[in-house]
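Any chance you can model this:
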Amino acid sequence: MRSPTMTTGSRAADSADSPILEEAGESGSEQKPKPLVKYGELVILGYNGYLPAGERGRRRSKFVLYRRTQANGVRRSKHYVVKTPHSSEAILDASQHSISYTLNRNQAVIVEYMEDPDTDMFQEKATKWTENHEIDGLTTNGVLIMHPRGDFCGGSATCGPWRETSVGGAVFSLRESRSAQQKGLPCLAETNVLRDGTMIDLCGATLLWRSAEGLKNSPTKRDLEALVDELNAGRPQCPVGLNTLVIPRKLAGGGGGAPDLNQPYVYLHCGHVQGEHSWGKDGGEGSRRCPMCLTMGPVVRVCMGLEPAFYVDAAPPTYAFNPCGHMASERTVKYWASVDIPHGTNGFRAICPFCAEPLQGSPGYVRLIFQDNLD
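The predicted structure follows:
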């Protein structure tokens, strides 16, 4: 079985085979293409299944990874120390893939690479070191990985520790800050092999790896839309205006037009779902008193989370994130509220995976209470 070599040496678990970055339909073969072997998806946190401006070319909210028809990986063949690397046979041979590293004024290490039929590769400055004449290093701001504890599908997983992976694939504890020159301690018992639910943080973008096997056990977008239709079929009502509420699949842009009387809103301190009305506006800006329980707190529009890769089960969407209002299943919401995402140079915070909004309050979510379901 072929295995991938990721930008910093990460490898996908055997259940997902080897991922390579390739869009569907880019086989390049004029003959009838063979069925592509899907390894999984890399999904960017913060997008609810689509980019606001549309998915075009390489600008996508997710990347589907397939096995290449022919492996393009290389592996280390041999290395040796020389005094004049530029006159070395390996450097002068254009057909030989090699890299030279300068150790000091009088020494350099040349590493030759050979083709590796068992590896797929795709490409991605900073701390580096040599050990036994072999060189390794970290990217400037680090590539961090987090393997969940337990199975991602099913809702039993918990957030594991964040680690940093080197260019050569070694695993280390986190540096004091993202760009610190001193590397962390080696974690010899841990691996960079991707598993379903592994997260990769690139200091500016956080990716979720979902294996093909894991996606088979996750709800599809059609399943999620059916859950929305089922909720709307219950015809939930606003207790003030008595109008029927309709849960949208996408939120319309907030403009200065007339309010949508069918748009549901949730009171984030109590969870009651109601429509647009002016009752209870006796608090601060954005705060209202709930007519059902008289709790004062913020109110936000409700919208369905439609990116299937973020779900840990296929249960009904009965919870919403605070403060964005994205709905998801109970286990999905509680899992993401417990995951600390790297933020800044050395901070962490929980976010909504559908919009990347930092969660507020404790526990960072609320149970939804519709007027057709008061149990």
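
can we go C-alpha only for contacts and neighbour counts from here?
OK.

ok, now which ones touch Y101?
By CA atoms under 8 Å, 6 or more residues apart in numbering, the residues touching Y101 are A108, V109, I110, I135.

rerun at 10 Å
For Y101, the contacting residues are V81, P85, Q107, A108, V109, I110, V111, T130, H133, E134, I135, by CA atoms under 10 Å, 6 or more residues apart in numbering.

do P52 as well
Listed by CA under 10 Å, 6+ apart, the contact set of P52 reads S61.

ok, back up a step: make TSV out of the contacts of Y101 and add neighbour count and secondary structure.
Putting the contacts of Y101 into TSV (neighbours: other CA atoms under 10 Å; DSSP: H, G, I helix; E, B strand; the rest coil) gives the following:
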residue	neighbour count	secondary structure
V81	17	strand
P85	20	helix
Q107	14	strand
A108	19	strand
V109	22	strand
I110	22	strand
V111	21	strand
T130	12	strand
H133	15	coil
E134	14	strand
I135	16	strand
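
farthest-separated two in those?
Longest distance between any two of the contacts of Y101 is 17.0 Å, between P85 and T130; criterion CA to CA.

Using TSV, please lay out the contacts of Y101 together with distance to R349.
Shown next, in TSV, are the contacts of Y101 (distance: CA to CA, whole Å):
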residue	distance to R349
V81	46
P85	47
Q107	45
A108	43
V109	42
I110	43
V111	41
T130	34
H133	40
E134	36
I135	34
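
With R75 as the reference, measure out to V82.
V82 sits 21 Å away from R75, going by CA to CA, to the nearest Å.

What segments of the protein are helices?
Using DSSP state H, the helices of the chain run over 89-92, 212-216, 221-233, 330-337.

and of those, who's closest to L174?
helix 330-337 (21.3 Å).

The closest one - contacts with which helices or strands?
Counting contacts by 3 or more CA pairs under 10 Å, 6 or more residues apart in numbering; DSSP states H and E, helix 330-337 is packed against strand 319-321, strand 326-328, strand 365-367.

Mind doing that once more with 8 Å?
strand 319-321, strand 365-367 (3 or more CA pairs under 8 Å, 6 or more residues apart in numbering; DSSP states H and E).

Looking at the ones you listed, which one is packed in the most?
Scoring these by mean neighbour count under mean count of other CA atoms under 10 Å gives strand 319-321 as the most buried, with a mean of 27.

What is that one packed up against?
Packing partners of strand 319-321 (3+ CA pairs under 8 Å, 6+ apart): strand 326-328, helix 330-337, strand 365-367.

could you say what helices and strands the last one packs with?
Using 3+ CA pairs under 8 Å, 6+ apart as the contact definition, the elements that strand 365-367 packs against are strand 319-321, helix 330-337.

To check against the first, give me the structure of this:
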Amino acid sequence: MSHAAVKYGKLIVLGSNGAEDRTKSHFHLCERPTANGWKPSAGHMGVNQSVSMGDQHRVTYTTPVTTIVVAYCRDKHTDMFQIGRLWPGTESQIDFPVTDTVAQSDGRSLISRFACRIICQRSPPHKAHIYAAGFDSSNNIFLGLDAVKWETDDGQMDGLTTNGVRVKRPSGAWREISVRGHAFAPREHHGDRGIRVDGYEPQELMDGSLIDLGGVTLLWRTAEGLANWGLTDSLELYKH
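Modelled structure (predicted):
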């Protein structure tokens, strides 16, 4: 007898999610039949030659002098869910397609095609963490020359997406989340990064966390929060 899938939580669009049939105002995150999480492999490699990665996921950082690829390996303990801008052909890579709440005058969207990914632990307490950028159809996250990127103190690569992923916990400040899940103060200039914020994990989504993807804002509700509170109760947290 199969067991009921664990419910991790729910994302709710604050505003409109467009008029397309493929868009929804909310999205439930539930346990996958088989774990599909990915995590960084140890180390990274610079590539100036042809390297076959197969179906392995990876993050590609392009700098003026080289290209660095960070390989990701499967994580049997987590499930991955991806959020991104609605566009033709997104069904297979994006679990929750979203559109701009307010249309831009120039017709361009402020939401990245592969905006972010949420990684949920399959074991209790089923914590959910958010990371900037999502994997495309070739299992790659690509940070081009214009994206903000850097080498961390421990020799790893990290970066921010063009449009950015910002998270605000109830009673907390807005923080920008990097590809590796680190937190920074919101950047003042497009080509810079804010000051690193240490001491807590804003990439861990708490009940009532807000996620700003540039053109749309999402509300995260945990399964426990949904069982005990209503939507109005969560919004009350942001009136103070």
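
TM-score them against each other, please.
The TM-score (TM-score structural alignment, normalised by the length of the second structure) is 0.63; 176 aligned residues with a CA RMSD of 2.8 Å.

rewinding a little: I'd like to know which of the helices and strands packed on strand 365-367 of the first structure is closest to M121 of the first structure.
Among those, helix 330-337 sits nearest to M121 of the first structure (CA to CA), with 30.6 Å.

Spatially central residue in the second structure, please.
Geometric centre of the second structure, nearest residue: C116, 2.4 Å, by CA atoms, centre = their mean.

Would you agree it is in contact with A132?
Yes - C116 of the second structure lies in contact with A132 (CA atoms under 8 Å); the separation is 4.5 Å.

shared neighbours of the two, anything?
Counting by CA under 8 Å, 6+ apart, the residues touching both C116 of the second structure and A132 are V165.

the strands in the stretch 1-150 of the first structure, which residues?
Remark: strands assigned in the stretch 1-150 of the first structure by DSSP state E, counting those that start in this stretch are 3-5, 11-12, 38-44, 62-66, 73-82, 97-104, 107-116, 119-121, 128-131, 134-137, 143-146.

Next, format these as TSV and append distance to D313 of the first structure.
Output for the strands of the stretch 1-150 of the first structure, formatted as TSV (distance: least, CA to CA, whole Å):
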stretch	distance to D313 of the first structure
strand 3-5	28
strand 11-12	22
strand 38-44	17
strand 62-66	20
strand 73-82	36
strand 97-104	46
strand 107-116	38
strand 119-121	31
strand 128-131	42
strand 134-137	38
strand 143-146	20
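
Which of those sits closest to R175 of the first structure?
Short answer: strand 143-146, nearest of those by CA to CA, at 10.4 Å.

what's that closest one aligned against in the second structure?
Using TM-score structural alignment, strand 143-146 of the first structure lines up with residues 165-168 of the second structure.

can you list the residues that contact the matching stretch?
Taking CA under 8 Å, 6+ apart as the rule, stretch 165-168 of the second structure contacts 115-116, 132, 174-178, 186, 202-203, 209-214.

ok, back up a step: E225 of the first structure: which of the helices and strands packed on helix 330-337 of the first structure is closest?
Distance to E225 of the first structure, taken as CA to CA, is lowest for strand 319-321 among those, at 15.9 Å.

still on that earlier bit, in strands, which of the contacts of stretch 165-168 of the second structure appear?
If you go by DSSP state E, these have C116, A132, W174, R175, E176, I177, L210, I211, D212 in strands.

what two of the residues you listed are the furthest from one another?
Greatest spatial distance among these (CA to CA): C116 and W174, at 16.3 Å.

give the contact list for the equivalent of W129 of the first structure over in the second structure.
In the second structure, the residue matched to W129 of the first structure (TM-score structural alignment) is W150. Listed by CA under 8 Å, 6+ apart, the contact set of W150 of the second structure reads M157, D158, G159.

same thing but at 10 Å, please
So W150 of the second structure contacts Y61, T63, Q156, M157, D158, G159, L160, R193 (CA under 10 Å, 6+ apart).

Next one: the second one from V70 of the second structure, what distance?
Just to be clear, that refers to T63 of the second structure. According to CA to CA, T63 of the second structure stands 14 Å off from V70 of the second structure.

related to what we said a few turns ago, looking at the ones in strands among the contacts of stretch 165-168 of the second structure, state which has the most neighbours.
Within those, most neighbours by other CA atoms under 10 Å means E176, with 29 neighbours.

Translate it into the numbering of the first structure.
Under the alignment (TM-score structural alignment), E176 of the second structure pairs with E164 of the first structure.

And I12 of the second structure, by the same measure?
So, by TM-score structural alignment, I12 of the second structure is matched to V43.

In contact with the closest residue to its match other than its chain neighbours: list those residues for me.
Spatially, and ignoring its direct neighbours in sequence, V43 of the first structure is nearest to K62 (4.2 Å; CA to CA, 6 or more residues apart in numbering). In this structure, K62 of the first structure makes contact with 41-45, 47, 49-51, 55, 207-209, 307, 309, judged by CA under 10 Å, 6+ apart.

Aligned counterpart of K62 of the first structure in the second structure, please.
Here K62 of the first structure is matched to H26 in the second structure, going by TM-score structural alignment.

Okay, that match and G84 of the second structure: tell me how far apart.
Taken as CA to CA, the span from H26 of the second structure to G84 of the second structure is 14 Å.

so what sits against both of the two?
Common neighbours of H26 of the second structure and G84 (CA under 10 Å, 6+ apart) are F96, V98.

Just the buried positions in stretch 132-146 of the first structure, please.
Using 16 or more other CA atoms under 10 Å as the test for burial, stretch 132-146 of the first structure gives I135, G137, L138, T139, N141, G142, V143, L144, I145, M146.

ok, now stretch 220-227 of the second structure?
Judged by neighbour count (16+ other CA under 10 Å), stretch 220-227 of the second structure contains these buried residues: W220, R221, T222, A223, G225.

Please tabulate those in JSON lines, including the columns distance to K76 of the second structure.
What follows is these, written out as JSON lines (distance: CA to CA, whole Å):
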{"residue": "W220", "distance to K76 of the second structure": "24"}
{"residue": "R221", "distance to K76 of the second structure": "24"}
{"residue": "T222", "distance to K76 of the second structure": "22"}
{"residue": "A223", "distance to K76 of the second structure": "21"}
{"residue": "G225", "distance to K76 of the second structure": "26"}
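
Kindly indicate which of these lies nearest P33 of the second structure.
Relative to P33 of the second structure, and with distances defined as CA to CA, the nearest of those is A223, at 18.3 Å.
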